[in-house]
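A.B. asks: Structure of the sequence below:
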Amino acid sequence: MSIPVVRFRDVVKTYGSTNAVDGLDLDVPRGKFFGLLGPNGAGKSTTMRLITGQSRATSGTVEVLGHSMPKDSRRVRSLLGVVPQESNLDAELTVRQNLEVFARFSAMSARHYAEAVDRALAAVRLADRGDSRVETLSGGMRRRLLLARGILTAPRLLLLDEPTVGLDPQIRQDLWDVMETLRASGTTVLMSTHYIEEAERLADEVVVVSAGRQIARGTPRELLRAHAGEQAAEYRGDAPRRAAVEEHAARAGLTSRRTGLSVSVLRAETMPDGLREVLGPPDVLRPTTLEDVFVALTGELFV
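C.D. replies: The predicted model follows:
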């Protein structure tokens, strides 16, 4: 069995009296697009900082690409590509100049700079914007440039920290298309996100985290099958109606969750005939999602 690209064992990171990461065990396999899924405050960004050596674990062990962190953080950073949440591009430079400056600070040979920049820009569909100043780019284009910078040195591991946070749905969809191409290339990618659809679409395997702990792991399909089933039946109504649906579902041994002014009964495909008669036909019958999985496991909603 190959050594995991990232390996956490009983990792704790404490800020004051709060454990941002609380006994986390994590293995990221080589050559996979791996999703770290959880709501804001679940410990995803702290986990990323532990991997890059920007933060030191309070206790436990962190290994990245076979190196101990943070002792070997300088070596590890030379092997990583990182796409941060916040843009730290130089807005006064052109797209190409931003990448060239980054290349000079890497271990890449100078004779490969131009080729690497061209390749990265083509991968993120910015080949025609190389001479544009960054300050003229849209938010989505800046995100693509950050992604180009992340893959510029052909890293052994690419970290995507909430790569589409704050972007509108159309721009997010465009970035997903770019990341799909990256996913198919075989690069090992660790992506933290709280967007359910992002994890379902891109990740080969997902770890669901809450309060700094791993609470579930598997492919999106495996997680749905294990914790939510195939279908969810949504019933709308006033508070007494919703409470009645929850009560009847619980008596039948089925999990339910509130979704706005409706209640979703999970594993609807296994619903007994007697329960169907009591509740009547659902207002909506839909496929389950990873958000259903998370709520079923923790009782919390993503925000």
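
A.B. asks: For the rest of this, base every contact and every neighbour count on C-alpha atoms.
C.D. replies: Noted.

A.B. asks: In this structure, which helix is the longest?
C.D. replies: Taking residue count as the measure and DSSP state H as the definition, the longest helix of the chain comes out as helix 169-184.

A.B. asks: Buried by neighbour count: which residues of that one qualify?
C.D. replies: Within helix 169-184, the residues scored as buried using 16 or more other Cα atoms under 10 Å are I171, R172, L175, W176, V178, M179, L182, R183.

A.B. asks: Could you pull up the residues touching the fourth one?
C.D. replies: What it means is W176. Counting by Cα atoms under 8 Å, 6 or more residues apart in numbering, W176 makes contact with E198, L202.

A.B. asks: what helix or strand is V265 on?
C.D. replies: Under the assignment given by DSSP states H and E, the secondary-structure element containing V265 is strand 262-266.

A.B. asks: cool, R49 as well?
C.D. replies: Using DSSP H and E, R49 sits within helix 44-52.

A.B. asks: one more, for comparison:
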Amino acid sequence: MVVYILGIVVIGSLNMDMVVRTVRAPEAGETLFGQGFALSPGGKGANQAVAAARLGAELTMVGRVGKDTFGGELLEIMRQEGIHIEHISVSDKLVTGVASIVLEENGENRIIVVPGANIELNVEDIQKLTSVISSAELIMLQLEMDLAMSECAIAIAHSHGIPVILNPAPARVLSDEMLSQVTYLTPNETEAGILAGIAVSSLETAKQAAQILLQKGVQHVIVTMGSKGALIVNHEGVQHIPGFPVQAVDTVAAGDSFNGALAQQLTSGKILKEAVSFANAVGALTVGKAGAIPSLPWLAEVEQFLKQEAARLE
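C.D. replies: Now for the predicted structure:
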């Protein structure tokens, strides 16, 4: 008999990132010399799981990798991070997902994801994990996997009263039914605009988009806005949580670290405002390092950063 450990259950992607560093991205038909290349473990699901685990959360990961070198490396990394991996399955047909990332010297990036085995995890697989989802303190999902599977997982969690964090990335239009079952929706400005059907370019338009999403049934909308911080919009009102000024080296996984930190803080009993402020700090630390999982901070780093920021503002 398997005994499920209560904690955060992350249902999401595991990818190997192939990162090319360059002064700028090439134009169509143009060839440039790059400044470096690296393989870096990632995938939005894996990033968010590791981010939360490094902050002290109990984590179970649900996903799928290929029967290849990248898949084996990702499983070992999850194991080393103390994440429960018994529900990461191995595909006999598809290779492990990969992401091709062009990283410019200003920290901006361009990403193409080939989902591979990630997309194979389906509704039937998730239905078999109802007992895992219903035993969680919270579940967290993204949109790099099969949408029907994600809808099913959210519906199961909702039916058992389990809070759901949905990070709607990559951006796509979602049904009102799916949104109505989400406890915490964490879009960036672009994603908020796509979901709400309006252009988002400021705090005011972010607020308008979030209010549209509240009308669709989301309980809490948290719009992440990079260095501008985050905007919390719910039926209690609107709160702008400032960000932290840092020099960006690599923005890959910044949003994922925010979501992982948010999940860890909420399951630790923090109120939403405090959880979002802490998550802003984690995101700020993440952009100061290169890579996806390699850039994710540990709890001691975050605590030291927050002490320094508090002293700076005195």
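
A.B. asks: Superposed, what's their TM-score?
C.D. replies: TM-score for the superposed chains, counting by TM-score structural alignment, normalised by the length of the first structure: 0.28, backed by 153 aligned residues with a Cα RMSD of 6.8 Å.

A.B. asks: where along the stretch 51-200 of the first structure do the strands fall?
C.D. replies: Counting by DSSP state E, counting those that start in this stretch, the stretch 51-200 of the first structure has strands at residues 59-64, 67-69, 80-83, 157-161, 188-193.

A.B. asks: With the stretch 51-200 of the second structure instead?
C.D. replies: Read by DSSP E, counting those that start in this stretch, the stretch 51-200 of the second structure holds these strands, from start to end of the chain: 59-66, 84-91, 97-104, 109-114, 138-141, 164-166, 184-185.

A.B. asks: for the ones you listed, which one ends up most surrounded?
C.D. replies: strand 59-66 (a mean of 26; mean count of other Cα atoms under 10 Å).

A.B. asks: Report the separation between K273 of the second structure and L262 of the second structure.
C.D. replies: Computed as Cα to Cα, to the nearest Å, the K273 of the second structure to L262 of the second structure distance reads 10 Å.

A.B. asks: more neighbours, these two?
C.D. replies: Regarding K273 of the second structure and L262, a neighbour count based on other Cα atoms under 10 Å identifies L262 as having more, with 28 against 15.

A.B. asks: and that one, what does it touch?
C.D. replies: Neighbour list for L262 of the second structure: A275, V276, F278, A279 [criterion: Cα under 8 Å, 6+ apart].

A.B. asks: Specify which member of those is nearest to T69 of the second structure.
C.D. replies: Checking the contacts of L262 of the second structure against T69 of the second structure with Cα to Cα, the nearest one is A279 at 32.6 Å.

A.B. asks: quick one: buried residues of the helix or strand hosting that closest one?
C.D. replies: Take DSSP H and E as the rule and A279 of the second structure turns out to sit in helix 272-286. The neighbour-count check on helix 272-286 of the second structure (16+ other Cα under 10 Å) flags 272, 275-286 as buried.

A.B. asks: Which of those residues sits closest to V19 of the second structure?
C.D. replies: Each of these was checked against V19 of the second structure using Cα to Cα; the closest is T286, at 16.2 Å.

A.B. asks: I'd assumed A254 was in contact with that closest one.
C.D. replies: Yes. T286 of the second structure lies in contact with A254 (Cα atoms under 8 Å); the separation is 5.6 Å.

A.B. asks: how about the helices in the second structure?
C.D. replies: All helices of the second structure, identified by DSSP H, fall at 44-54, 69-80, 123-127, 130-134, 147-159, 176-179, 189-196, 203-215, 254-267, 272-286, 299-313.

A.B. asks: what helices or strands is the first one leaning on?
C.D. replies: For helix 44-54 of the second structure, the packing partners by 3 or more Cα pairs under 8 Å, 6 or more residues apart in numbering; DSSP states H and E come out as strand 8-11, strand 59-66, helix 254-267.

A.B. asks: now the fourth one
C.D. replies: Contacts of helix 130-134 of the second structure with other secondary structure elements, assessed using 3+ Cα pairs under 8 Å, 6+ apart, are made with helix 147-159.

A.B. asks: if we go to 10 Å?
C.D. replies: In this structure, helix 130-134 of the second structure packs against strand 8-11, strand 59-66, helix 123-127, helix 147-159, with contacts taken as 3 or more Cα pairs under 10 Å, 6 or more residues apart in numbering; DSSP states H and E.
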